[in-house]
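> Any chance you could fold what I've pasted below:
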Amino acid sequence: MRVQDTPEEWQVVATATPFKGNKTSVRTDDVVMPDGSVHRRDYQVHPGSVAVLALDEEDRVVVLRQYRHPVRQKLWEIPAGLLDVPGENPLHAAQRELYEEAHIKAEDWRVLTDVYTTPGGCDEAVRIFLARGLAEAEGERFEVSEEEADMELARVPVGELVRGVLAGELHNNCLVVGVLSLAAARAAEGGLETLRPADAPWPARPFEG
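Model (predicted):
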């Protein structure tokens, strides 16, 4: 048996949007269950995101430290951002985020993994890229504001990040999934060359070529 997620959509007999924010909203659906009963499900509607695990020639990952108000912590993360434009090519969005947050460009891009962050309460889908062949981006640095104005940048060895994840010291979803996916891909037959190309289809967030 092949273990693989599959599309499925249960009947919705009523829907409403009780809250609409700047980037996300909350939707309430009345969903028909397999036994015929109807139950209400509230969830956050999210445009989707991209994240970049940027790996340099010394086997270090580009990370940033940023304040996250909902959890009241400064978290170490990898560059990431929203898919602000519907249908936007996720690779282009990832390249933009790497430039804006770290002022870096990369020559080699692969899809590392695709995840739903919290599928029980949010429809956010994230595509995490592996970027290699790093170099300083041309031109002026992107002007940051709000939480990003306090952001710190660093390059940390992969092994140290793996240790921190398993020790419960690092908690950001994209960093945790990205770093452990990198370690798993390296250990697999064929290594990193078996990763999907950067323009691989993404059913969760279809995009233009």
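
> Could you use CA atoms for every contact and neighbour count after this?
Will do.

> name the helices or strands packed onto the strand or helix carrying residue 91?
Using DSSP states H and E, residue 91 sits in helix 90-102. Here helix 90-102 touches strand 49-54, strand 80-82, strand 104-116, going by 3 or more Cα pairs under 8 Å, 6 or more residues apart in numbering; DSSP states H and E.

> now for these, which one comes closest to residue 90?
strand 49-54 (6.5 Å; Cα to Cα).

> now what about that closest one, what contacts it?
Here strand 49-54 makes contact (Cα atoms under 8 Å, 6 or more residues apart in numbering) with 61-62, 78-83, 90, 93-94, 97-98, 106, 124-132, 134, 174-175, 178-179.

> Now do the buried residues in the helix holding residue 91.
90, 91, 93, 94, 95, 96, 97, 98, 99, 100, 101, 102 (16 or more other Cα atoms under 10 Å).

> mind listing what residue 60 touches?
With contact taken as Cα under 8 Å, 6+ apart, residue 60 is in contact with 155, 156, 157, 158.

> excluding its backbone neighbours, what's nearest it?
Nearest residue to residue 60, sequence neighbours excluded (Cα to Cα, 6 or more residues apart in numbering): residue 157, at 4.0 Å.

> wait, doesn't the one you found sit right on residue 59?
Yes - the pair residue 157 / residue 59 is scored as a contact, 5.8 Å apart, by Cα atoms under 8 Å.

> Tell me who's in contact with residue 147.
By Cα under 8 Å, 6+ apart, the neighbours of residue 147 are 66, 67, 68.

> Show the buried residues in the residues you listed.
Members of the contacts of residue 147 classed as buried by 16+ other Cα under 10 Å are 66, 67.

> For residue 172, see how far away residue 25 is.
Per Cα to Cα, to the nearest Å, residue 25 is found 22 Å from residue 172.

> For burial, what's the neighbour tally of the residue nearest to residue 60?
Neighbours of residue 157 under the rule other Cα atoms under 10 Å: 14.

> another one to check against the first:
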Amino acid sequence: MQERPNAANEIADLPETHPVTATETVHHGWVWNVASDSISYGADTIHREYIAHTSAVAILAMDAQGRVLLISQYRHPVRMRNWEIPAGLLDGGPNESPREAAVRELAEEADLQADTWHVLLDFWTTPGGSNESIRIFLARDLRPTAQPFARIHEEADIEHCWLDLDAAIDAVLDDRLHNPALLQALFAASESRRRSWRTLRDADAPWPTRSPELLPVPRALEGGGHA
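A predicted model of the protein is given here:
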């Protein structure tokens, strides 16, 4: 084990690549693929399987009273009705920007538009098993869309709830909320607010944790298949 000197301002995730000597798509799914790679790592060849994902956007919508929007829908893998924030895959075509995807998802899942957009943070969902990165936007200066969106499948019975930001964080600490994008968004927004929002980035800021060369080619989706 190598120990790095204690220099907090120098700690950062860094790009690193190793030769991939063989690769195979062992599962081609509707939303993501499963890849199997052989990697030359030092003197060894190691084998790793991981989810190759298109990545996704999520939106923390905040109103003028400082309340945040939570939505609830059924999530089959965990057999739970899960409180989360509006989110969706980057599946709108090669020319759709992350911000445009976020605008689309906020309208589709919450019937809302926003005049002010910022990047709150980017994170990997499971870097040991997936290349999925989620970009969370902070959306403010909200107004309703002209028409409600026609939802299907799990999205057909979405519930909406507005909570004060601090009350939402209390619910996390009380072990009542568990969605990772929601948790990341709430704590990041709370800390950014404490710092007078100085940590916010431009809505079109670079997204270095998303790896375009690793993305699968998604099939046509049938709705409800977001992050």
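
> Overlay them and tell me the TM-score.
TM-score for the superposed chains, counting by TM-score structural alignment, normalised by the length of the first structure: 0.93, backed by 203 aligned residues with a Cα RMSD of 1.4 Å.

> Adding distance to residue 49 of the first structure, write the buried residues of helix 90-102 of the first structure out as TSV.
Converted to TSV, the buried residues of helix 90-102 of the first structure look like this (distance: Cα to Cα, whole Å):
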residue	distance to residue 49 of the first structure
90	8
91	11
93	9
94	9
95	13
96	12
97	10
98	13
99	16
100	15
101	15
102	17
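
> Let me know the closest of those to residue 72 of the first structure.
Distance to residue 72 of the first structure across those (Cα to Cα) is lowest for residue 101, with 21.1 Å.

> Identify the residue nearest the residue nearest in space to the middle of the first structure in space, chain neighbours excluded?
With distances taken as Cα atoms, centre = their mean, the residue of the first structure nearest its centroid is residue 126 (3.7 Å). The shortest distance from residue 126 of the first structure to any non-neighbouring residue, by Cα to Cα, 6+ apart, is to residue 49 (4.7 Å).

> Alignment lookup: that neighbour to the second structure.
Under the alignment (TM-score structural alignment), residue 49 of the first structure maps onto residue 56 of the second structure.

> Name the helix or strand for the residue nearest to the centre of the first structure, please.
Assigned by DSSP H and E, residue 126 of the first structure falls in strand 125-136.

> Would you pull up how far that strand lies from the middle of the chain?
Strand 125-136 of the first structure sits 11 Å away from the centroid of its parent chain (Cα atoms, centre = their mean, to the nearest Å).

> now swap in stretch 135-144 of the first structure and tell me
Stretch 135-144 of the first structure has its C-alpha centroid displaced from the chain centroid by 22 Å (Cα atoms, centre = their mean).

> First-to-last residue distance for that stretch?
Stretch 135-144 of the first structure has an end-to-end distance of 20 Å (Cα to Cα).

> Next, the contact list for the equivalent of residue 88 of the first structure over in the second structure, please.
With TM-score structural alignment as the criterion, residue 88 of the first structure lines up with residue 96 in the second structure. Contact analysis of residue 96 of the second structure by Cα under 8 Å, 6+ apart lists residue 90.

> just the one 3 residues further on next, same as before
Residues in contact with residue 99 of the second structure (Cα under 8 Å, 6+ apart) are 203, 204.

> Relative to residue 203 of the second structure, how far out is it?
Taken as Cα to Cα, the span from residue 99 of the second structure to residue 203 of the second structure is 6 Å.

> do residue 51 of the second structure as well
For residue 51 of the second structure relative to residue 203 of the second structure (Cα to Cα), the value is 27 Å.

> how about the counterpart of residue 133 of the first structure in the second structure, what does it touch?
Counting by TM-score structural alignment, residue 133 of the first structure corresponds to residue 141 in the second structure. Residue 141 of the second structure makes contact with 62, 63, 64, 114, 115, 116 under the criterion Cα under 8 Å, 6+ apart.

> Nearest to residue 173 of the second structure among those?
The nearest member of those to residue 173 of the second structure, counting by Cα to Cα, is residue 62 at 20.2 Å.

> so what's the closest one closest to, chain neighbours aside?
In space, residue 62 of the second structure is closest to residue 68, 4.5 Å off (Cα to Cα, 6+ apart).

> Count residues in the vicinity of that neighbour, would you?
Count around residue 68 of the second structure with other Cα under 10 Å applied: 25.

> and what of residue 21 of the first structure?
Other residues close to residue 21 of the first structure by other Cα under 10 Å number 8.

> What residue in the second structure is paired with it?
Here residue 21 of the first structure is matched to residue 29 in the second structure, going by TM-score structural alignment.

> and what of residue 173 of the first structure?
Correspondence of residue 173 of the first structure to the second structure, assessed by TM-score structural alignment: residue 180.

> Check the spacing between its match and residue 42 of the second structure real quick.
Using Cα to Cα, we find residue 180 of the second structure at a distance of 34 Å from residue 42 of the second structure.
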